[in-house]
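Trainee: Next come a sequence and a model predicted from it.
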Amino acid sequence: MVGLETKTPSSNFIKNIVIEDLEAGKVQEIVTRFPPEPNGYLHIGHAKSIVLNFELADEFKGRTNLRFDDTNPVKEDVEYVESIKQDVAWLGYQWDGLFFASDYFEQMYDRAVLLIRKGLAYVDDQTPDQIRESRGTLTSPGQESPYRNRTVDENLDLFTRMRNGEFADGEKVLRAKIDMASPNVNLRDPIIYRVLHAHHHNTGDKWCIYPMYTFAHPLEDAIEGVTHSICTLEFEDQRPFYDWVIRECEMPATPHQYEFARLNLTNTVMSKRKLKLLVDEKVVDGWDDPRMPTISGLRRKGYTPEAIRAFCREIGVARSYGIVDERMLEHFIREDLKLKALRTMAVLQPLKVVITNYPEGQTEWLDIENNAENPEMGHRKIPFSREIYIESDDFMETPPPKYFRLFPGNEVRLKGAYFIKCEEVIKDADGKVAELRCTYDPETRSGSGFTGRKVKGTLHWVDANHAVPAKFRLYEPLIAEDDEDDSQSFLERINPNSLQVQEGFVEPGMKEAAGGDKFQLFRHGYFNVDPKDSTPDAPVFNRIVSLKSSFEV
């Protein structure tokens, strides 16, 4: 297994390209960029790109820009800009330059004018549907627009008037003039500008025409001097247009685009559109709901940047499509927390136990290790008195064979405390078990040197007189099947058990826990104190991951 802070991924063909380019003198300094569109929050798939771009440049002493591709004001918002900046910084990276596509709108306009003057762009009056229908198919060529042969002067005039706001949305577009018979549909006169009367988060109302992403993106890379423009495989067919834009717009720098396979996780929604739908339809509690695979959701759930970075390095960078088991991500958070998280006790489904032979009114404070795997974390004191809580499923009135927990007449060890024996079962009016009456053996206290008889069962517990009431949120995947199946409506496939809330108790020391503190609760898993909903008097714990998995790296 790769160490959590080892910066060498399992495979990275792009790194090999960088090495070759440097050795051949093709580039002098590596410049990469992470270019999100500010139309939603980042998810775990973006983390893979962040780690790749920042660590690749860092390894070769280059630079990485954070650039917002904000060319569609209808879907963009300052909220998304700020969340992206926060996520990148939380993952542990600092950008060398912070830019916006909108910083270059004037330069992009000038390059579009250059294309018109070269006879390589024209204004089209067709509707979006007409343009779509005339582009042809993978097996048949497209049909030329009736406006394709407008004169340069006419196109310049119309494009100027588009900028001046003389036309309604969708009334006219500017298209690149390339080849309507090209086998690559992306070269069949793609739209490069559209009329859009919308307020922009960065430029206000200065513009009413906006460049298309596929036109703006290569220009941004060239303006910033990006050497290796790294994107996912769905942009591979766009690379010829990317190169065409750089060449025909006569950009002084010549970046190159390289594609890698995007991250796909089992049982995980990886579509930003679908994630936004979950938020808009209030299926989840916002973008940072711990069930969301967003970076902010993973952070609120309790994932650490170290675990996410290690996961991204381990999956590597390849060109072949594949699906990663979600248990692999869970493996890395376990590996990160096993030496960091304080071991503590909590009861999620409490059943009261009265120890009848323990002195009334007495409380003793028992010494217990904070983390048996990390002695440096020391010890703590926990209270023990006549009344405690155990998990209700740690008791059975009529147990099956080889049941080693508590049942009438059986003896178990309380973790860090004493042996207790069940003597009596108290039931409520409905016949349900309401309370257990037990006795304890005062000679069997943990750590006292007791070497007598053995018991097979050890139970966790919480002292009833000092316990702090708490809520525990337990999670399952939002989609309980691979998200590639679109045979049903997306919202119809939401897992109704994706969130389950249980109310129980934690040790009194947990009252001091702050939002973001992480603990291993015995038998239940790793938990994070919810940074939004938790208070000292009413702590809320999000389960990050269960304790064990069969997955191995």
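Mentor: Alright, I've got the coordinates.
Trainee: use CA for all of it now, contacts and neighbours both
Mentor: Will do.
Trainee: Which positions within stretch 392-399 qualify as buried?
Mentor: For stretch 392-399, a neighbour-count test (16 or more other CA atoms under 10 Å) marks 392, 394-395 as buried.
Trainee: I'd assumed Val317 was in contact with Phe260.
Mentor: Yes. At 6.5 Å, Phe260 counts as touching Val317 under the criterion of CA atoms under 8 Å.
Trainee: For the top helix by length along the chain, enumerate the helices and strands it packs against.
Mentor: Taking DSSP state H as the criterion, the chain has its longest helix at helix 44-59. For helix 44-59, the elements it packs on are strand 31-34, strand 63-68, helix 305-315, judged by 3 or more CA pairs under 8 Å, 6 or more residues apart in numbering; DSSP states H and E.
Trainee: which strands and helices sit next to the shortest one?
Mentor: Spelled out, it's strand 31-34. Using 3+ CA pairs under 8 Å, 6+ apart: strand 31-34 touches helix 44-59, strand 63-68, strand 228-232.
Trainee: quick one: the longest helix of the chain to chain centroid distance?
Mentor: Relative to the centre of its chain, helix 44-59 is centred 14 Å away, using CA atoms, centre = their mean, to the nearest Å.
Trainee: Just the residues contacting that helix, thanks.
Mentor: Helix 44-59 is contacted by residues 7, 15, 30-34, 63-64, 88, 93, 95, 230-231, 262-264, 270, 293-295, 308-309, 312-313 when judged by CA atoms under 8 Å, 6 or more residues apart in numbering.
Trainee: alright, now check it against this:
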Amino acid sequence: MSEEKSLNFIEEIIEADLKSGKYQSIVTRFPPEPNGYLHIGHATSICLNFGLSKRFGGYTNLRFDDTNPVTEETEYVESIKQDVAWLGFEWKNELYASDYFEQLYGFAVKLIEKGFAYVDDLSAEEIASLKGSHTEPGKDSPYRNRSIEENLRLFSEMRAGKYKDGEKVLRARIDMAHPNMLMRDPIIYRIKHAHHHRTGDAWCIYPMYDFAHGQSDSIEHVTHSICTLEFVPHRELYDWFIEKLEIFPSHQYEFARRNLTYTVMSKRKLLQLVNDKHVDGWDDPRMPTISGMRRRGYTPEAFRDFCDRVGIAKRENIVDVGLLEFCVREHLNKIALRRMVVFDPLKVVLTNYEEVLGEVEMLVGEDNPEDPNSATREIPFGRELYIERDDFMENPPKKFFRLFPGGMVRLKHAYIIKCDEVVKDEAGQITELRCTYIPESKSGNDTSGINVKGTLHWVSANNNVTAEVRLYDRLFKVEDPSSEEGDFKDYINPNSLDVVATVYAEPALKNARMDDRYQFLRKGYFTLDTKDTYGRLVFNRTVTLKDGWAKEQKKSS
């Protein structure tokens, strides 16, 4: 029996809370702002929050932090829901911070009534100028000591639309000399005359994230509010609001953000890549977005395995993208259907193979040799075949186990063949190989007694389907483009996409489905493109069969 995996620090906290009777069950939440597409960093948070409620009993809410109408769109809401569901998780409640706008407004009124909030007429620039520094205390706003009655009136007028954007804000009254800069009378409401994707024009004042977040957690009785490390300074304010409002004491816990090598995780930088046309949208298969990686052929199982292997910690670090690629190879090796596809064809003519008029010899191949219950498919074989051009060398070096003049190889699922003659055009380019096949060497029934070291994939020259393949590689040339000098876009890998306009595939691929995963023998793992097929088959390479990146980097250095 294998040892149970040790608990991470958040799991230890939850286990202690349950044992002490502090909570009977736990409630977590995943609270994205619908202002962009989710990326693999969000996948870590999704797996963590949903995984905790699954492990310890309880549930997870999906709550959209939609408090900024200027940047939020329904398109992003739908994409986020699709991503979470695709990862294999079910939320108990689909909620929105906007569901609580009336309640949050009431909380703000309560703070005013208790003397803990005031309306300020200063501009954003003036507020910033009075904030002080880490070594100097801030200065009070001249409007800080307005009466409760005046603040209630002004706040009501803000809601009624009497004032323009930026003309007034509501601030918490805490301490302008507080060592935590976020506690120096933070803004909790601002005026924005903007159409909201759910509430329309019903509101023209909107709560700030720091005010909406903790109170939304409290309303939902979230027991463990899990954030990334940049929110550590916000925890004190989170607790202050809950204490002053005397509401359910949700508590915030932080874990380290996980960055990935050879990419960027900033929504702002990802948006630049999209807007500047360096990529083909948010779901470009080179993007670290969940939708992009899904289009590239990554599987939810591989994502979950990666997040589990990476775990969570209290210190930020960069995770090698090679680990993610390893996880996807591991899963695809188990599920991918094997198919033969020739990218750069060289014709082979079997001079001693006689085709019966109107008949095609159908050979049999396993769909997946890793699966004991794998189905099989038929593969047409004939006198004329295609092999990969680089599987033949006229003057091979030692230990070249592919085809050469006088050499013999096995064709996968078929026969052993011998190269007898090389045909060239007037320019000296090889156009055709004339070979003989060994009839007694048929795969699965080989009585020839001949042993060969090389096995090649192939397709029938007269019975195949054509397709386009897109070979995706890492988007950046350097491990951490954000830390390099200059513009991060200067480090984009110019070879991150190579399009092979026409490849030749066995006919079984004609029935390819979007949800299927394929291993093109000796080429890599591929999936049918979900977006851009133009009426023809287009396949995206998910990942190579082996990690060749390190070797290529050494060559170029």
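Mentor: Thanks, I have it. Everything numeric here is computed off the predicted structure, so don't read it as measured data.
Trainee: Could I get the TM-score for this pair?
Mentor: The TM-score (TM-score structural alignment, normalised by the length of the first structure) is 0.94; 544 aligned residues with a CA RMSD of 2.0 Å.
Trainee: Tell me the one of the buried residues of stretch 392-399 of the first structure nearest Asp463 of the first structure?
Mentor: Distance to Asp463 of the first structure across these (CA to CA) is lowest for Ser392, with 14.9 Å.
Trainee: I'd say that closest one and Leu351 touch.
Mentor: Yes. Contact criterion CA under 8 Å: Ser392 of the first structure and Leu351 qualify, at 5.0 Å.
Trainee: of all the helices and strands packed on helix 44-59 of the first structure, which lies closest to Glu236 of the first structure?
Mentor: strand 31-34 (17.3 Å).
Trainee: distance of Leu411 of the second structure from Gln429 of the second structure?
Mentor: Distance, Leu411 of the second structure to Gln429 of the second structure, by CA to CA, to the nearest Å: 24 Å.
Trainee: between these two, which one's more packed in?
Mentor: Between Leu411 of the second structure and Gln429, Leu411 has the larger neighbour count (other CA atoms under 10 Å), namely 19 against 10.
Trainee: counterpart of the more buried one in the first structure?
Mentor: Under the alignment (TM-score structural alignment), Leu411 of the second structure pairs with Leu414 of the first structure.
Trainee: if I pick Gly365 of the second structure, what's in contact with it?
Mentor: When contacts are counted by CA under 8 Å, 6+ apart, Gly365 of the second structure touches 376-379, 413.
Trainee: how about it, what's its partner in the first structure?
Mentor: Under the alignment (TM-score structural alignment), Gly365 of the second structure pairs with Ile368 of the first structure.
Trainee: ok, now how distant is that match from Asp87 of the first structure?
Mentor: Distance, Ile368 of the first structure to Asp87 of the first structure, using CA to CA: 37 Å.
Trainee: what do you get for Ala513 of the first structure?
Mentor: With distances taken as CA to CA, Ala513 of the first structure is found 23 Å from Asp87 of the first structure.
Trainee: ok, now Leu219 of the first structure?
Mentor: For Leu219 of the first structure, the distance to Asp87 of the first structure - CA to CA - is 26 Å.
Trainee: Could you check which of the two has the larger neighbour count?
Mentor: Leu219 (25 against 21).
Trainee: which SSE is the equivalent of the more buried one over in the second structure in?
Mentor: Aligned by TM-score structural alignment, Leu219 of the first structure pairs with Gln215 of the second structure. Assigned by DSSP states H and E, Gln215 of the second structure belongs to helix 209-219.
Trainee: If you count neighbours, what's buried in that helix?
Mentor: Residues 209-218 are the ones in helix 209-219 of the second structure that count as buried (16+ other CA under 10 Å).
Trainee: wait, what's in contact with the residue lying closest to Glu330 of the second structure once chain neighbours are set aside?
Mentor: Of all residues not flanking Glu330 of the second structure in the chain, Ala302 sits nearest, at 7.9 Å (CA to CA, 6 or more residues apart in numbering). By CA under 8 Å, 6+ apart, the contact set of Ala302 of the second structure is 324, 327-328, 330-331.
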